[in-house]
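**Student:** Following is a predicted model, sequence given first.
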Amino acid sequence: MMSSNWFKDAVVYQIYPRSFQDSNNDGIGDLNGIKQRLPYLKKLGVDVLWLNPIYRSPDVDNGYDIADYEAIHPDFGTMDDFEQLLSATHENQMKLLMDLVVNHTSDQHRWFQESKKSQDNPYADYYIWRDPVDGHEPNNWGASFNGSAWTYVPERGQYYLHLFAPEQPDLNWENPEVRQQVYNIMRFWLDKGIDGFRMDVINKISKVPGLPNGPITEGEVYGDGSRFTDNGPRLNEFLQEMNREVLSHYDIMTVGEMPGATPEMARKYSNLDGSELNMIFQFEHVSLAGNPDSRLGKWNDRPVKLSQLKHSLSRWQEGLDGSGWNSLYWNNHDQPRTVSRFATDDPGYRVKAAKMLGTTLHFLQGTPYIYQGEELGMTNVHYTKLEQYEDIESLNAYDEYVKKEKIVKPQTMLKYLSHMSRDNARTPMQWDETQNAGFSEVEPWFALNPNYQEINAKKELLDQDSVFYYYQKLVELRHQCPAIRYGSYQLLDPKDEQVFAYLREYQGTTLLVINNFTAETIERDYDQGKGKLLLDNYPKGELSRLRPYESRVYIL
């Protein structure tokens, strides 16, 4: 059994390959582009690179619909390109994490193409098939991307389950042959030398037997099946089997994406005996400001209430201390940009706000994840027209709520998309102020954020007071200071709606972390005068006065 805990000391940088760097001028980011930018990532100081899916895919959901797990998508390069990137990453003393998407495949995957032919072929039970009920779907579940979670296939006379798009059929994890096929895929990549996996919606692989109808909100067409698909009855069993058969034989890190998980559940999934995963991605803190109209779910433009954010993050800090391990993130490929979401992207305050948010997160206990461009303070793109969007979730939501159900006006829904769409995170990386922001010499696959001439890596690397160098310092401090990595956590003033302040303590070292989440200058006294200032995102100021979006860290 491997017992290395290097993941606890690491900082991870997430790369969305399609939008990171184009090396062959086809407008799409690729593996050689990532290799080209390794010196930049080395300069930032990160330890691990996590790549979103690079497998062969029809790209219905930007690579999360995989047609061949052991082949590279031609848009990104070749297997030789991947192996060169992996080697170069290791030569630069960084590790590489792959995205593992095994709750579902593409409907173009060979397994599904065979499975749908009949009810008695070798792949017939690789997916979740059910007979019609009274001529209709087997149950009332809705899919995450809107519409029914079931699609009918005449050849079999049955429906198949897809919790996401119809082109993403769910695998049947109850079938031991499916599990062994998945483990073989994992070994294929681990034997190449990769350093672990981020596992996409891994807590949906065990469904409640019988697949009961879900509750229906008034006005909704479909039921919510999440209570029967998330954190199901055999999930721990499946993860333990995966660990015994594969994970425990390699010195790697694993993180499981688990919407709907609680700290109590996470203590099992990320337990310290190493029998399942190292950590999970939970969604609680990024789901706080849902729409009051429950039919609209995440679609809103409301600010997050600070007391709720503090309560959520503190619940996880306290809940896993000494019994599990946290992942720490503000944004990723599925979430809007952090400065736009949790602070402000107003040009007057954006830099201070980005640094403040970085401080808040990176001084918590857990493994921090930096999403590409976060270290530059990149912002939401603020689209105003539907045709500017590309993401299937956003387009389906507009179609469902504006055109079909007519429960929200077009301009209101566009405001919601501007605030919450996944496309905000997927605009190309902003490298410099030249045409196409140094991402490509041709028009990119997706439009650039127009502010790239003001916000870009070249400009920030020339400015010692930039967001980039502040993040570099955050990474450096985490590497140097055990109290940041391992210290206990204590929230101060839970009901304060302006300041997020907390203590970290480890082996006699106490850190006081103070973050002003407002554009106001405010007075706060935490006895900080007794300590030594370790970090501040402003020049030295008055001891008890916090300037707009100011962050300070003291060693007491």
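**Tutor:** Thanks, I have the structure now.

**Student:** Could you use CA atoms for every contact and neighbour count after this?
**Tutor:** OK.

**Student:** need the strands for the stretch 201-350 of the chain, in chain order.
**Tutor:** For the stretch 201-350 of the chain, the strands defined by DSSP state E, counting those that start in this stretch occupy 253-257, 279-281, 327-328.

**Student:** elements contacting the first one?
**Tutor:** This means strand 253-257. Using 3 or more Cα pairs under 8 Å, 6 or more residues apart in numbering; DSSP states H and E, the elements in contact with strand 253-257 are strand 196-199, strand 279-281.

**Student:** most packed of these?
**Tutor:** strand 279-281 (a mean of 26; mean count of other Cα atoms under 10 Å).

**Student:** Chain neighbours aside, what residue packs nearest to residue 163?
**Tutor:** Distances taken as Cα to Cα, 6 or more residues apart in numbering place residue 143 nearest to residue 163, at 4.8 Å, with adjacent residues excluded.

**Student:** before we move on, the earlier item: between the strands of the stretch 201-350 of the chain, which one is closest to residue 270.
**Tutor:** Minimum separation from residue 270 across the strands of the stretch 201-350 of the chain (Cα to Cα) falls at strand 279-281, 4.8 Å.

**Student:** Quick check: the residue nearest to residue 163 vs residue 290, distance?
**Tutor:** 18 Å (Cα to Cα, to the nearest Å).

**Student:** just residue 76 next, same as before
**Tutor:** Distance from residue 76 to residue 290, by Cα to Cα: 35 Å.

**Student:** okay, these two: which has more neighbours?
**Tutor:** More crowded of residue 76 and residue 290, by other Cα atoms under 10 Å: residue 76, with 24 against 17.

**Student:** Quick one: residues contacting that one.
**Tutor:** Taking Cα atoms under 8 Å, 6 or more residues apart in numbering, we find residue 76 in contact with 17-18, 28-32, 54.

**Student:** Buried deepest among the strands of the stretch 201-350 of the chain, which one?
**Tutor:** strand 279-281 (a mean of 26).

**Student:** adding another structure so you can compare the two:
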Amino acid sequence: MAAKVKMPSDAPPKTTWWRDAIIYQIWPKSFYSANGGSTGDINGIISKLDYIKSLGANTVWLSPHYASPNIDEGYDISDYESINPDYGTVEDAERLIRECHQRGLRIIFDLVINHTSDQHKWFQESRSSKDNPKRDWYIWRPAKYDEQGNRQPPNNWSSCFSQSAWTWDEKTQEYYLHLFAIEQPDLNWSNDECRHTIYKSAMEFWLERGVNGFRVDTVNMYSKPMDFPDAPIQDKTKFIQNASSLFCNGPRMHEYLTEMGEILDRYDAMTVGELPCTPETADVLRYVSLSSSELSMVFQFDIVDLDRSPSDLFVDVGFNLNIFKDITNKWQTFIDGNDGWTTVFLENHDQGRSISRYADDSPKNRVASAKMLATYLATLSGTPFIYQGQELGMSNVPSSWQANEYKDLNTINYLAEKREGGAGEKELAKMLATGINKLARDNARTPVQWTSGPNAGFTKEGVQPWMRINDNFKQINAEDQLQKEDSVLAYYKRILALRKEHSDLFTHGRFLLCPTQEEGIFAFIKRDRRSESKLALVVLNFSDKVVNFTVPQEAQLVKLTLAIETHETSSTDELEPFGAKVFLSV
């Protein structure tokens, strides 16, 4: 179906609708198969839109679903204007957009434009010869040679997947840059023709079809220092070194994003950027200031990285509530006194499940933990993101799973590197049962647990899903929770409804971290920015003990009433293990 071309005169006025969005992320491969295949599909997503709307979400984020060899689960795109045939067709995607809009839902797609697949026609042309017109659409450099005449990459950069960021091409006798997998060559954004073709093919093609914006992958990596200096030596045992300080936030990033912003403004479209290696709030504000028209908001990774070792992202260093509070306070107060905006999230397709990392996924405390984390998510300022299955309290995979059950390239490469380094099977098994089991991206990518029946209702009986379903699907599934008023799913609906009812407090309010009380307690106040006397008190128990709390002095000057709680208790100043209460001023 031909898309209606939107002329400039038809463009809607620029708004900030995305500040009141509640966004539900779908990882299409693992969401739901309506066609009875081994993977999810677009028709399956359409069939679950009423479920998503009933949860309280008003925006859908669809992770990569484009044509791809799937080396990196769709983040290696071979055609921005085509759909992975496992998921459907362009016509199916257009119908998904229409079906969302008919229900009052907006929809955003993933925008992966730092790199393409090596199967993309642009790269196929680029690598065909040094004088091809698209040669400069990617980043090619000649080899260096050491004193013995051995060929070396152009610099010592490591890719994000623990290998050299450069791969030698025999045909044209040069290296090409890839910050991720070998099969994901980086585009050369300094080439004007390349950059504007990206805008047309990856952005405008879908904006014309009604997409309401994008989650932007690796949004601060497009501008590289084109002299490609060596990275500082941090690990003397290796040639390749972490170079993120060089390839993130490069010299032309804001120029490029301003160009993108001009396009997005014409469609009143939002963006949420993945912004790694940018810890300073002043630097972040440059990206998300409303007046700059670059990005609507960004993801900061402090919270989802707090239990990872900085030197080895598969080593679990444990959850620290005080650090968790400090990070929350940093990004909640970040928006005070300026025109920036922030995000709230605990899970996505790249993270282990939050209930297994920050609370307790044991049968005893699983339901309470999921509700408590939902309370945290729904009462903070900014735009909240809910990842598929999070609303059910889905957890990490069992620690007993073997290496062959893990499908993610990052996990596979990590284990291969450890084997090459001499790790034995017992040591690898320990890695699997501890750090990998807690932190691997695979934990979030198991199929959604819809029923307690065959294949958890993800696909029809007798079909082998692309990835093993979590063993606990009989205890954790949507069909069961839809029938229970005290389920995790039912609580999500109530807490999100409360957020919408009091958006001046929870979405737009001013955050105040309360002094530490009993061990395990996280308490904060939300104030209406227009009326200091209108407030909410949120009290969370991150411990496995019953604890008492004291109403903070800042909330004692108003009369409070209990608005929602995870457990029904007779005492207003007591919290059950992993419990939560929200009070509102009367």
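**Tutor:** That came through fine. Small disclaimer: the values here were computed from a predicted structure and weren't measured.

**Student:** Give me the TM-score for this pair.
**Tutor:** The TM-score (TM-score structural alignment, normalised by the length of structure 1) is 0.96; 552 aligned residues with a Cα RMSD of 1.6 Å.

**Student:** about what we covered before: of the contacts of residue 76 of structure 1, select the buried ones using a ChimeraX command.
**Tutor:** Selecting the buried subset of the contacts of residue 76 of structure 1 in ChimeraX, with 16 or more other Cα atoms under 10 Å as the burial test, is done by:
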select :17,18,28,29,30,31,32,54
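
**Student:** separation between the most centrally placed residue in structure 1 and residue 425 of structure 1?
**Tutor:** By Cα atoms, centre = their mean, structure 1 has its centre lying nearest to residue 332, at 4.0 Å. With the distance defined as Cα to Cα, residue 332 of structure 1 ends up 7 Å from residue 425 of structure 1.

**Student:** what's the answer for residue 131 of structure 1, then?
**Tutor:** Counting by Cα to Cα, the gap from residue 131 of structure 1 to residue 425 of structure 1 is 40 Å.

**Student:** same thing with residue 249 of structure 1?
**Tutor:** From residue 249 of structure 1 to residue 425 of structure 1 the distance is 35 Å (Cα to Cα).

**Student:** just to revisit the earlier point, in CSV, list the helices and strands packed on strand 253-257 of structure 1 along with distance to residue 162 of structure 1.
**Tutor:** Below are these laid out as CSV (distance: least, Cα to Cα, whole Å):
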stretch, distance to residue 162 of structure 1
strand 196-199, 18
strand 279-281, 22
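
**Student:** Residue 60 of structure 1: which of the ones you listed is closest?
**Tutor:** That would be strand 196-199 among those, by Cα to Cα, at 18.9 Å.

**Student:** mind checking what residue 498 of structure 2 lines up with in structure 1?
**Tutor:** Alignment note (TM-score structural alignment): residue 498 of structure 2 maps to residue 477 of structure 1.

**Student:** a helix runs through that match, doesn't it?
**Tutor:** Yes - counting by DSSP: H, G, I helix; E, B strand; the rest coil, residue 477 of structure 1 is found in a helix.

**Student:** give me the number of residues near it?
**Tutor:** 18.

**Student:** ok, and the closest non-adjacent residue to it?
**Tutor:** Leaving out its chain neighbours, the residue that sits closest to residue 477 of structure 1 by Cα to Cα, 6+ apart is residue 484, at 7.9 Å.

**Student:** give me the number of residues near residue 173 of structure 2?
**Tutor:** By other Cα under 10 Å, 15 other residues sit near residue 173 of structure 2.

**Student:** no wait, residue 325 of structure 1
**Tutor:** 26.

**Student:** got a list of what it touches?
**Tutor:** 267, 270-272, 278-280, 365-367.

**Student:** Over in structure 2, tell me which residue corresponds to the residue nearest to the centre of structure 1.
**Tutor:** Counting by TM-score structural alignment, residue 332 of structure 1 corresponds to residue 348 in structure 2.

**Student:** OK, contacts around that match?
**Tutor:** If you count contacts by Cα under 8 Å, 6+ apart, residue 348 of structure 2 has them with 25, 386-387, 444.

**Student:** Looking at neighbours, which among the residues you listed is most surrounded?
**Tutor:** In terms of neighbours by other Cα under 10 Å, the contacts of residue 348 of structure 2 top out with residue 444 at 27 neighbours.

**Student:** residue contacts, residue 323 of structure 1?
**Tutor:** Residue 323 of structure 1 touches 267, 271-272, counting by Cα under 8 Å, 6+ apart.

**Student:** What residues sit buried inside stretch 420-435 of structure 1?
**Tutor:** Result for stretch 420-435 of structure 1 [16+ other Cα under 10 Å]: buried residues 420-433.

**Student:** same deal with stretch 185-200 of structure 2?
**Tutor:** Going by 16+ other Cα under 10 Å, stretch 185-200 of structure 2 has these buried residues: 185-190, 194-195, 198.
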